[in-house]
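S.K.: turn this into a structure:
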Amino acid sequence: MNRGTTGHTVPSIAGGVPCQAFVPAPLPPCPPLEVDNKLQGRINQAMLALGRLDAISTLLPDASLFLYSYVRKEAVMSSQIEGTQSSLSDLMLYEMEGQPGVPMDDVQEVSCYVNALNLGFERIRAGHPVAHRLIMEVHEALMTSGRGISRGPGQFRQNQVWLGGHRPDEAVFVPPPATHIADCWSQLERFINDQPEATDPLIKAALAHVQFETIHPFLDGNGRLGRLLIVLILAEAKVLHEPLLYLSVFFKKHRQTYYERLQQVRETGDWEAWLLFFVDAVADTATHAVTMAQQLNQLRAYDRERLAELGRLAASAQQVLDALFETPIASVNKLVARSGLTHATVNKALAALEQRCGIVSEITGQKRNRVYAYSAYIQILNQESP
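M.R.: All right, here's what the predicted structure looks like:
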């Protein structure tokens, strides 16, 4: 539906240049959303996919093992949208005190994303609402190292910013002036917390994401936090009980359409077109996550069966493989700590897993401080589409 612009512009100054900044109207949309049969059908498909995703714990012997790596995959993909070059392997190497193959700032930013996500879910589980305090805490965690530490962690921006273009008066979009952010956020917070009326959680997450990105309340980290906001809203509504829905891969793959839909909402008020894109992202992403969990479950069962050929080493190799299923890139010392085996036994098991089974590979080429990767596991995680 073409409602016309979803806000108004006010004069502002960015970098000494006069410009027109956009202040969004409060949610929900006015006139109300038109949910026709087409949109309702796609919403239903997304909700079915979310239901299967939320039941993912039934697909794996230990869902926490999948969560560890899947959360880190999301951190990598979300940060790559913002320009970092870190890979999943870089992050895991960094977390075990290895040396990543990219600039340290990049991998620190990704690690901060993991911490921010975990903090957000801890707060939701403790009963905290998605409100100002939680958002500030999560943003501070997101920006506590790397380049973010000098970009106002946990504080609304104090300056006018613009998106796209080399100067603000020719920008693709100019968010609200800093003096309007508190009011804009307060209005969004009321909507998220069902004031004055309740909104379906999936629709709420979709609309709130656009509004957050339009307000652009922070100097940096808005894209990552705006994507986190989606899963936090769904978790608070108990649509999801674990942090498993991440749309970064879909948004990255369809980046141009994503930005076009956001701007289309601002200029024409076509929330329905955005919703169609959003629920497709949810359905595709949730379906892919379930498929990935099934593949990992099958991989674990298949590789465990192969260990029988190792004879007396089979039991030790299984303990090492279980440790690698938890963290698929690990040093010998980490595997010793996780498996409870001796260094000598772990080294023998790794040699058998690498040379006789081809399940793991040593990735440093060194004789000391060796690091092993569960190659097939990493390949499954690195898949970007169903």
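
S.K.: for the rest of this, base every contact and every neighbour count on C-alpha atoms.
M.R.: Fine.

S.K.: gap between the closest residue to E197 other than its chain neighbours and Q211?
M.R.: Of all residues not flanking E197 in the chain, F191 sits nearest, at 7.9 Å (CA to CA, 6 or more residues apart in numbering). Per CA to CA, to the nearest Å, F191 is found 10 Å from Q211.

S.K.: one more: Q155?
M.R.: According to CA to CA, Q155 and Q211 sit 18 Å apart.

S.K.: more neighbours: which of these two?
M.R.: Between Q155 and Q211, counting by other CA atoms under 10 Å, Q211 is the more crowded of the two (22 against 15).

S.K.: just say helix, strand or coil for that one.
M.R.: Following DSSP: H, G, I helix; E, B strand; the rest coil, Q211 is assigned to helix.

S.K.: I'd assumed F22 was in contact with it.
M.R.: No - with contact defined as CA atoms under 8 Å, Q211 does not reach F22; the gap is 11.6 Å.

S.K.: quick one: the helices in the stretch 251-386 of the chain?
M.R.: Remark: helices assigned in the stretch 251-386 of the chain by DSSP state H, counting those that start in this stretch are 255-268, 271-306, 314-326, 332-339, 343-351, 375-381.

S.K.: what residues are up against P29?
M.R.: Contacts here follow CA atoms under 8 Å, 6 or more residues apart in numbering; on that basis P29 touches 269, 271.

S.K.: gap between it and I203?
M.R.: P29 is 11 Å from I203, by CA to CA.

S.K.: here is a second sequence; please produce its structure as well for comparison:
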Amino acid sequence: MPRSRSPKPRPGTWPPKDGGPDSSVTDSSPSLPGLLPSEVLRLGRSLLLDPERVQDRWIWQHPDWPGFTQDWEHLVEPLGNARQALGRLQMASRVLDPRSAMRVLAEVLAQEGVSSSAIEGEGINPASMAASVARHLGLPVDPTAPIDRNAEGIAAVLMDAMTNRDAPLTVDRLCRWHRALFPESRPGLAIGVLRPGSVHVGSNISEEESIVHFLAMPRERLEPELDRFITWFNDSKGAMDGLVRAGLTHLWFVTLHPFDDGNGRISRALTDLALAQEPIAAPLARMSRCILQGRPDYYAALEQAQAFKNGLNVTPWLRWFLEQTAQACAQSERVVQATLAKGIFWARHAEDPINERQRKALNRLLDAGPDGFQGGMTTRKYAALTRCSPVTASRDLAELVERTCLRSYGAGRSTAYELIWDALLLGQ
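M.R.: You can find the predicted model right below:
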């Protein structure tokens, strides 16, 4: 049966280094006598969970589930900030020409696919992900990028959530997404169907003991609960604030945990779908990269929201989600600005005699963005990137400084080179 992908995290830590809402342990045990609620639920490896024996621990056990409530006075500020960030992103993207807009979309979607998988400890080759997205968008594909069926599946889910935003959500659609995420069979994993048993998310603390962070509702409740969620999702479009709806979508689905694995990735795809259904669509507003950067906070926010003791008031979760939405919009805005800067740069240096080595290095710096190339370009890095000698690398870089393509800082062996991003981002 599928188990948590955690190696052995330190006692009491969650999430495991390479696990998350996707990392589940299937449980088909009929009972677990004598198990009582506690702040930390520890299980011997040989024991399995029975949801009926663990009462008043998780939000779905609340008698009023799923009657989520929120304190709007505490959401005004984060909601306003998220709306402003979304507006700035939309304004920035409007100045892009169609070709540049498509390149930005491809980059953002590729980052989304890689990041959503990385949250769950699933490594995806960025080049494979970029090539898969490019194929779906009809853009030129890097012929050297290795083909990855997992990347193809993730790209298919992202594209369906973006391009078929008006199609109703159904159980069949969710199962198609699940099959796309798992293109190859895995022992003990039910693919493309709802989980056959109950399931819990846990991390191992020793060979004999694990900590349970979340227990999903009993299997017999899953179909009616999932139908209720889908009905709400389809009926709530346009009937409530779209950003709050996206936050509730994410929490509700991952709490249902309808699949053996992949629930986190599908919940984030549903978040993308909810955002795409906004009256003013936001295809560049993607959450996974931002969540990945603050992954421990993500799991902590989920664990707090899913705890029975905190009731059905999910204001703290929504505040966290809206703050991440604002940050995600700002990250995508920087991608837009970097794309504009790249166009400005090459227009400015169109007549300069730049050789292919120099062009490759400059494009690497431009693609990395203002904060993406740590330590600047050095002679050693340049030589490795372009496969030339250190002498040639030093000469090429000196020429680029002379043509004001780059500026240098440091001295001697510590000399590094960088683009003049402050001027580029200001369009100067």
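
S.K.: tell me how they score on TM after superposing.
M.R.: Aligned and superposed, the two chains score 0.70 in TM-score terms (TM-score structural alignment, normalised by the length of structure 1); 308 aligned residues with a CA RMSD of 3.2 Å.

S.K.: what sits against the residue nearest the centre of structure 1?
M.R.: Nearest to the mean C-alpha position of structure 1, by CA atoms, centre = their mean, lies E74 at 4.0 Å. For E74 of structure 1, the contacting residues are 246, 248-249, by CA under 8 Å, 6+ apart.

S.K.: what number of residues lie near the nearest residue to M92 of structure 1 once chain neighbours are set aside?
M.R.: Nearest in space to M92 of structure 1, with sequence neighbours left out and distances taken as CA to CA, 6+ apart, is I329 at 6.3 Å. With neighbours defined by other CA under 10 Å, the count for I329 of structure 1 comes to 29.

S.K.: one more: P98 of structure 2?
M.R.: By the measure other CA under 10 Å, the count of residues near P98 of structure 2 is 10.

S.K.: state the distance from it to L48 of structure 2.
M.R.: Applying CA to CA to P98 of structure 2 and L48 of structure 2 gives a distance of 55 Å.

S.K.: and what of M162 of structure 2?
M.R.: Taking CA to CA as the measure, M162 of structure 2 and L48 of structure 2 are separated by 39 Å.

S.K.: who has more neighbours out of the two?
M.R.: In this view M162 of structure 2 and L48 are compared by other CA under 10 Å, and M162 has more residues nearby, 21 against 18.

S.K.: which residue in structure 1 lines up with the more buried one?
M.R.: Using TM-score structural alignment, the partner of M162 of structure 2 in structure 1 is F121.

S.K.: name the helix or strand for its match, please.
M.R.: Per DSSP states H and E, F121 of structure 1 falls inside helix 104-125.

S.K.: helices or strands up against that helix?
M.R.: For helix 104-125 of structure 1, the elements it packs on are helix 63-81, helix 88-95, helix 132-142, helix 222-236, judged by 3 or more CA pairs under 8 Å, 6 or more residues apart in numbering; DSSP states H and E.

S.K.: chain center to it, what's the gap?
M.R.: Distance, stretch centre to chain centre, for helix 104-125 of structure 1: 9 Å (CA atoms, centre = their mean, to the nearest Å).

S.K.: next, the angle helix 222-236 makes with it.
M.R.: Angle, helix 104-125 of structure 1 to helix 222-236, by axes from the mean of the first three to the mean of the last three CA atoms, to 10 degrees: 20 degrees.

S.K.: pull the contacting residues for the aligned residue in structure 2 for L59 of structure 1.
M.R.: Correspondence of L59 of structure 1 to structure 2, assessed by TM-score structural alignment: V95. V95 of structure 2 makes contact with no residue, according to CA under 8 Å, 6+ apart.

S.K.: what about V95 of structure 2, distance to R83 of structure 2?
M.R.: In terms of CA to CA, V95 of structure 2 sits 19 Å off from R83 of structure 2.

S.K.: I'd say Q327 of structure 2 and C290 touch.
M.R.: Yes - counting by CA under 8 Å, Q327 of structure 2 does reach C290; the two are 6.8 Å apart.

S.K.: which neighbours do those two share?
M.R.: Residues touching both Q327 of structure 2 and C290 do not exist when contact is defined as CA under 8 Å, 6+ apart.

S.K.: map P51 of structure 2 onto structure 1.
M.R.: Alignment note (TM-score structural alignment): P51 of structure 2 maps to Q20 of structure 1.

S.K.: what sits closest to that match if chain neighbours are left out?
M.R.: P11 (4.8 Å).

S.K.: so P146 of structure 2 is in which element?
M.R.: Judged by DSSP H and E, P146 of structure 2 forms part of no helix or strand.

S.K.: residues contacting it?
M.R.: By CA under 8 Å, 6+ apart, the contact set of P146 of structure 2 is 127-128.

S.K.: separation between it and S132 of structure 2?
M.R.: 10 Å.

S.K.: can you check W58 of structure 2 too?
M.R.: Taking CA to CA, one finds W58 of structure 2 at 38 Å from S132 of structure 2.

S.K.: before we move on, what about L79 of structure 2?
M.R.: Separation of L79 of structure 2 from S132 of structure 2 (CA to CA) stands at 34 Å.

S.K.: swap in K381 of structure 2?
M.R.: Look at K381 of structure 2 and S132 of structure 2: by CA to CA, they are 28 Å apart.

S.K.: neighbour count for these two, which is higher?
M.R.: A count of neighbours by other CA under 10 Å puts S132 above the other of K381 of structure 2 and S132, at 30 against 16.

S.K.: for that one, give me its contacts.
M.R.: By CA under 8 Å, 6+ apart, the residues touching S132 of structure 2 are 147, 151-152, 155.

S.K.: what about 10 Å?
M.R.: By CA atoms under 10 Å, 6 or more residues apart in numbering, S132 of structure 2 lies in contact with 106, 110, 113, 126, 138-139, 141-142, 145-156.

S.K.: could you do I230 of structure 2 as well?
M.R.: So I230 of structure 2 contacts 168-171, 224, 236, 249, 253 (CA under 10 Å, 6+ apart).

S.K.: so can I have TSV of those residues showing distance to S267 of structure 2?
M.R.: Listed next are the contacts of I230 of structure 2 as TSV, based on distance: CA to CA, whole Å:
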residue	distance to S267 of structure 2
P168	16
L169	13
T170	14
V171	14
P224	18
S236	17
T249	8
F253	6
